[in-house]
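1. just need the structure, nothing else, for what follows:
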Amino acid sequence: MILYPAIDLKDGQCVRLLRGEMAAATVFGDDPAAQALKFQQAGCAWLHLVDLNGAFAGAPVNAAAVEAILKAIKVPAQLGGGIRDMATIEMWLSKGLARVILGTVAVENPDLVRQAARAFPGQVAVGIDARKGLVATKGWATETTVQATDLARSFEDAGVAALIYTDIDRDGAMGGPNIAATEALARAVSIPVIASGGVSSMADLIALRDTGIIAGAISGRALYDGTIDLATALKTLNP
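-> I've put the predicted structure just below:
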């Protein structure tokens, strides 16, 4: 199972939100590229980046910080937040991003996801962010009546590289991930599923790995707080 250290960007800084609330942001650093290098030096195989301002604005806002990260690191990175048209997808991939994450448009314009996945095989993931099983969009500010599992199944034949499933109520709360819901989603589709939201201990990571079906896990706050030591976690997950 791949562990993805998360760098969430707000106003050019590394932050973590509590349950997606922009007003509940904790700043962990003002040099995202330096943070990315620390994660790379600890041995991570991937990085997970989020343009939080972009998720609300519907267009890239923290582009300078993302570009600085991409210039600094050698490991692949995936990015979500504000990527809602083909021009933005092409722009990011041309700048060296390994994978774009499409969230809001996966609900509002699923044909774009299909078109992008065909145009850029292996480089398009779908972000499914849910509260109590129902998908939320636009930086989690807009509730929908779409079931997470139904959305995931709708992309079964689209050729997307991965699904990133976030339980919003768990995100940043350090209360553990929703393992049951994530495992159920992973078993409902053939697309690799990456768990996000609430991953706060080695026990969480081991429990996700031991499902035998979840392909990856994203962790942010726990790495910054030191409740998960990245180098130790990587050795444990991939002995």
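
2. only C-alpha atoms from now on, for both contacts and neighbour counts.
-> Will do.

3. now the strands for the chain?
-> Listed in chain order, the strands of the chain (DSSP state E) span 2-10, 13-18, 21-29, 47-51, 77-80, 99-102, 124-131, 134-137, 142-147, 162-167, 193-196, 216-219.

4. relative to strand 2-10, how tilted is the fourth one?
-> Computed by axes from the mean of the first three to the mean of the last three Cα atoms, to 10 degrees, the angle separating strand 47-51 from strand 2-10 equals 20 degrees.

5. check which helices and strands strand 47-51 is in contact with.
-> strand 2-10, strand 77-80 (3 or more Cα pairs under 8 Å, 6 or more residues apart in numbering; DSSP states H and E).

6. to check against the first, give me the structure of this:
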Amino acid sequence: MMICNRKEVTKVDTMNEHLVTYFVLMTLVIIKPIKKRLKSLLRKIMNVIPAIDLLEGRCVRLYQGDYARSQTFNENPVEVARQWVDEGATLLHLVDLDGAKVGHAVNQKAIEAIVKAVDVPCQVGGGLRDRASVSTLINLGVKRAILGTVAVEKPQLVAELCGEFPGQILVGIDARNGKVATRGWLETSEVLATDLAHQMAQLGAAEIIYTDIQRDGTLSGPNLEALRELANAVAIPVIASGGVSSIADLLSLLALEPLGVTGAIVGRAIYTGDISLKEAIRAVGQGRWQDVPPDLGSSSFA
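-> So this is what the prediction gives:
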């Protein structure tokens, strides 16, 4: 009959516990990122999302977030929304610039008119800083609400809204030199974009929209390194915004899709004609592997 020393049994049990803990941690570290990458690869599309920025009811574009350097492209945002849907958009990105500046909805009538006029979902941001404003938009038919300033100032509110409206709360992270800007880009905090993204993902945000303010409206190309760093910090989808100027820029984002960058918001380039929305969708949308031309720098297809 074999008699085991009590200390030896305790030692073996402790070692087994450590091994179990080790394998659990390794599963979280290895399997979760792999699952994320496989899911992204299986999507087979990157969503191209046209932006409609609203200022005093007009469709405008800002330059690097500067309200004093706005350019009006159309007095009728509903007309613009219909145009983008006709060209193949499956989602519209609406921003209440006045609302972002003052902290409450200003262009609600224009937003409601757009939602009623198109048969594709709309996501809306700008000035959403309490439950009532988010609830009002959802009740109007807005599919997804984008929170910005409150993510920094009231993270608990973000958690509550994510619980109340699962899958419908996105967090917009707008950054200058890696630090989060708030209140319509008028203030810059000391919070790092990657840290905020990680926190918001843990609180239940469905997606992160990352905007590099210094690229926004400049047609200078997306900040790929910042996007890569942020996508690596979270296990939820990331939408790129700011600087997209060509089909080549959109194609460059495909390298980040396995990391979770699943969409790109396009603004000034589709208003100036630098990008055809139809061609953009064809380049990185459904069936893109067959459609990407040999010359990746080309902005048109034969």
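
7. how many other residues sit next to the aligned partner of residue 176 of structure 1 in structure 2?
-> When structure 2 is aligned by TM-score structural alignment, residue 176 of structure 1 is paired with residue 221. Residues within reach of residue 221 of structure 2, counting by other Cα atoms under 10 Å, total 19.

8. ok, now which ones touch residue 221 of structure 2?
-> Residue 221 of structure 2 is in contact with 215, 242-246, 249, counting by Cα atoms under 8 Å, 6 or more residues apart in numbering.

9. try it again at 6 Å.
-> Residues in contact with residue 221 of structure 2 (Cα atoms under 6 Å, 6 or more residues apart in numbering) are 243-245, 249.

10. which position in structure 2 pairs with residue 156 of structure 1?
-> Aligned counterpart of residue 156 of structure 1 in structure 2: residue 201 (TM-score structural alignment).

11. that match and residue 71 of structure 2: what is the separation?
-> Per Cα to Cα, to the nearest Å, residue 201 of structure 2 is found 34 Å from residue 71 of structure 2.

12. the two: which is more packed in?
-> A count of neighbours by other Cα under 10 Å puts residue 201 above the other of residue 201 of structure 2 and residue 71, at 20 against 15.

13. residue contacts, the closest residue to residue 237 of structure 1 other than its chain neighbours?
-> Take residue 237 of structure 1 and drop its neighbours on the chain: the residue closest to it by Cα to Cα, 6 or more residues apart in numbering is residue 1, 6.5 Å away. Residue 1 of structure 1 sits next to 209, 215-216 when contact means Cα under 6 Å, 6+ apart.

14. and which of the residues you listed is nearest residue 13 of structure 1?
-> Lowest distance from residue 13 of structure 1 to these (Cα to Cα) belongs to residue 216, with 25.0 Å.

15. what's around the residue mapped onto that closest one from structure 2, how many residues?
-> In structure 2, residue 216 of structure 1 lines up with residue 263, judged by TM-score structural alignment. A count of nearby residues for residue 263 of structure 2, using other Cα under 10 Å, gives 23.

16. same question for residue 54 of structure 2.
-> With other Cα under 10 Å as criterion, residue 54 of structure 2 counts 26.

17. tell me where the stretch 201-302 of structure 2 has helices.
-> For the stretch 201-302 of structure 2, the helices defined by DSSP state H, counting those that start in this stretch cover 224-233, 247-253, 268-272, 277-284, 288-291.

18. most packed of the ones you listed?
-> Highest mean neighbour count of the helices of the stretch 201-302 of structure 2: helix 277-284, a mean of 22 (counted as mean count of other Cα atoms under 10 Å).

19. trace residue 172 of structure 2 over to structure 1, please.
-> Match for residue 172 of structure 2 (TM-score structural alignment): residue 127.

20. roughly how far does its match sit from residue 55 of structure 1?
-> Between residue 127 of structure 1 and residue 55 of structure 1 the computed distance is 12 Å (Cα to Cα).

21. what's the nearest residue to the alignment partner in structure 1 of residue 149 of structure 2 if we skip its chain neighbours?
-> In structure 1, the residue paired with residue 149 of structure 2 is residue 104, using TM-score structural alignment. Distance criterion Cα to Cα, 6+ apart; nearest residue to residue 104 of structure 1, sequence neighbours excluded, is residue 137 at 4.9 Å.
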